[in-house]
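Engineer: Okay, sequence plus prediction incoming.
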Amino acid sequence: MINFFNDFANLCFERFGNRVKNWITFNNPWSVAVEGYETGQHAPGLKLKGTGAYRAAHHIIQEKSYIKGTCDFLGLGHFTTRYVTQKNYPSGLGDSYFADRDLAELVDPQWPDPGSEWLYSVPWGFRRLLNFVKTQYRNPMVYVTENGVSEKTQCTDLCDDWRMTYLKDYVNQMLKAIRDGVNVKGYTAWSLLDNFEWDEGFSERFGLYYVDFRNKNKPRYPKASVQFYKRIISSNGFPNQREVESWKRKAVETCSSSNQLLAADPLIGHMEMVTEIVVPTVCTLCILLSAVFLMFLLRGRL
């Protein structure tokens, strides 16, 4: 594995080294430990409840003697916020990393829900988190490595108004945190393109560009958020509310041509038919067959 990683790193340095100066070795170490060894959602897919995450984290920090004092920046990925409250879990539930925390996560039903079941838009939580890092960790240099919102739909409407609103609100809260004195040096919207989202596969789309994964050429189509985010970058913020609203209107207008191109793709029409007709039909047949099988099984036991 070490040799494979060396080959991968050398390839990255060779191809991108003249442009990329900051590198992150392990992305989402929490996910590596918890979702790789506790829940089994990610590779290597182990479900060692109550022990796996701790052992994985312990092995990760064994190298601390090599890296102590070498931290040059904090890479922070942030998408949403939760309230927490104290909660005691019954011992009969068995060992679990989540039960060990003795807390429950809560959401406000009034928080906007763009579509993904776990991602609520809570912009003020972003500012509070950045200020927490400032006060608790001596205000380190922070690069926001991931911040964005997804949709879990098969729709081909590229006028993603909810994503533009999310980006506007979250970037604005980050700017407020910078004025609070937080040492934020960079921000990256997640993500440039729709991509492979771990256990969600291609079903959860974060991209500013829509990717048609069913086409072997993987064509890209710009969503409205492309033009909107471009305006934020070129203006280095928000000039005034009226101007920002005009950005959104123009972005929605320009996305109509992308919608027409995407709708003209015959594969898209075929897949919409599969999604709307074939998938529900197959699910219904599976339920009926399961019911018939259960009836025969029960008759055999009577």
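Structural biologist: That came in fine, so what should we check first?
Engineer: From here on, just use CA atoms for contacts and neighbour counts.
Structural biologist: Will do.
Engineer: what's near enough to touch the closest residue to K152 other than its chain neighbours?
Structural biologist: Excluding the flanking residues, the one nearest K152 by CA to CA, 6 or more residues apart in numbering is E204, at 4.8 Å. Taking CA atoms under 8 Å, 6 or more residues apart in numbering, we find E204 in contact with S116, S150, E151, K152, T153, E197.
Engineer: dropping in the other structure now:
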Amino acid sequence: MLFTKDDFGDDFKWGVSTAAYQIEGAHNIDGKGLSIWDTFSQKKKKIFNNHNGNTACDFYTHYADDIALLYKLNIPNYRFSISWSRILPHGIGAVNIKGIDFYNKVIDFCLELGIEPWITLYHWDLPQELQQKGGWANREIINWFSYFVDCCIKNFGDRVKRWMVLNEPMVFTGAGYFLGVHAPGKKGLSSFLAAAHHAALCQAEGGRIIKTLRSDCKVGTTFSYSHVEPYRTGNEKDLKAALKVDALLNRMFIEPLLGLGYPTKDLKILERIERFMYPHDEKKLKFDMDFTGLQNYTREIVSHAPLMPFVKAKIIKASKRNVQHTLMDWEIHPPSIYNALKRYSSYQQIKEIIVTENGAAFTDAHEEGMVNDSERVKYLQDYIAQVLLAKKEGVKVNGYFVWTLMDNFEWAEGFYPRFGLVYVDFATQQRVVKNSGRWYSQFLKNTVPASM
């Protein structure tokens, strides 16, 4: 069965997503302060091949060309984030006018070309000065973050009408404050639970601030969601393990926001978060978002693991299961995005779902001016088909954004995994549109159908 862009309706939002630290570079010029990723990426053996985002894609210099490329590719919506330390070098206090000017130029040029800017307020690059005071593990982050949100909305809210408060809070708190594999490199359950609770409070408080300052803005936030299944179907221990992992990965932040509280019934260890809760926090965790950003790449297969602390469960890697997978060792399983959308649709409080990230990393070869990434083309077609299937079944999904516009700095994996629709030669900063970028452009122009 073939489908086209028209099958999704005229109001469906198509776009691409990026993040400030992953593309901007210019890490220490024009008044920008250090972020936790500026610091973390300088530590040996933390990032693949000791890569860092000091230059990345140099979007700070090339923004006009890159936005013009968006226009050339027929991409009507661009999701990007604001570097907190670029506009507030110390996290709070004095505003860096050159940082404000940069984002004004990005926003204004998008609008000039008819591209709608969608801004993520926090995409993992906390100012280093705030981390030295405890970062997300310090409850004062609520006040610091509120100051940042207020600054952004007052400077950009007159033109930007779609805002996302946080990007994947489960990932930046889990990887950054429990496992220590992402910035700021902290470890331990107490550190994680404190950071997680404060992030959950900030996602609601950020929404309230935006709506108070600009009632004409649409407010959302984004969540990572990986469909979880037990390794052995029908095995009671694996079923319980999968339920725990699902509670941790997929429910820990969305449910408090919806007024359902933390999923402590299915993951008892989360009861310890109560020691970081103040009176009335349960009420403060709740906020009625205009839309919810869903970010799906894969599914996770989980088995019981009695020696694993806290959850007694482990994820079985795709390569160990001999299934088709990406360079990130994430299983290619298109129904995962359908299942994620159906799950979110079961929450009656959610008004609108936007797929704010979906994509894949493969070994891309630049040969004779071309990048023939046929695996990525098929991946996008198959996942988009599942989005359409969910939409046809009544799921309130109204947008799809590819991760990502161009190859970039992929956090702990450095520049090794390439997710982009556009190939970047990091030595020369040359951009080459991949076949996937050409396909997406033609699909959005409605000149090529896709199979379902």
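Structural biologist: Thanks, I have the structure now. Just so it is clear, the model here is predicted, and its values are computed rather than measured.
Engineer: what TM-score comes out when they're superposed?
Structural biologist: After superposition, the two chains reach a TM-score (TM-score structural alignment, normalised by the length of the first structure) of 0.67; 228 aligned residues with a CA RMSD of 2.7 Å.
Engineer: hey, where'd the helices end up in the stretch 201-302 of the first structure?
Structural biologist: 224-235, 241-263, 266-273, 279-301 (DSSP state H, counting those that start in this stretch).
Engineer: now for those helices, which one comes closest to E35 of the first structure?
Structural biologist: The closest of the helices of the stretch 201-302 of the first structure to E35 of the first structure is helix 279-301. By CA to CA, the value is 28.4 Å.
Engineer: and the aligned partner of F443 of the second structure in the first structure, how many neighbours does it have?
Structural biologist: In the first structure, the residue matched to F443 of the second structure (TM-score structural alignment) is I232. Neighbour count of I232 of the first structure, defined by other CA atoms under 10 Å: 17.
Engineer: now swap in S235 of the first structure and tell me
Structural biologist: Quick note: S235 of the first structure (other CA under 10 Å) scores 10 neighbours.
Engineer: coming back round to it: hey, which of the helices of the stretch 201-302 of the first structure is tucked in deepest?
Structural biologist: Of all the helices of the stretch 201-302 of the first structure, helix 224-235 carries the top mean neighbour count, a mean of 18, counting by mean count of other CA atoms under 10 Å.
Engineer: Could you pull out the helices in the stretch 101-250 of the second structure for me?
Structural biologist: 128-131, 141-156, 169-177, 189-213, 236-246.
Engineer: just so I know, which of those lies nearest N104 of the second structure?
Structural biologist: helix 141-156 (7.2 Å).
Engineer: So which bits of the closest one are buried?
Structural biologist: Of the residues in helix 141-156 of the second structure, 141-142, 144-153, 156 count as buried by neighbour count, 16 or more other CA atoms under 10 Å.
Engineer: what's the answer for stretch 164-184 of the first structure, then?
Structural biologist: 164, 166-175, 177-178, 182-184.
Engineer: hmm, who's touching it?
Structural biologist: Contacts to stretch 164-184 of the first structure, defined as CA under 8 Å, 6+ apart, come from residues 121, 123-124, 126-128, 130-131, 134, 139-144, 148-149, 224-225, 228-229, 237-238, 248.
Engineer: those strands in the stretch 1-150 of the second structure, which residues are they?
Structural biologist: Applying DSSP state E, counting those that start in this stretch to the stretch 1-150 of the second structure gives strands spanning 2-3, 13-17, 77-81, 116-122.
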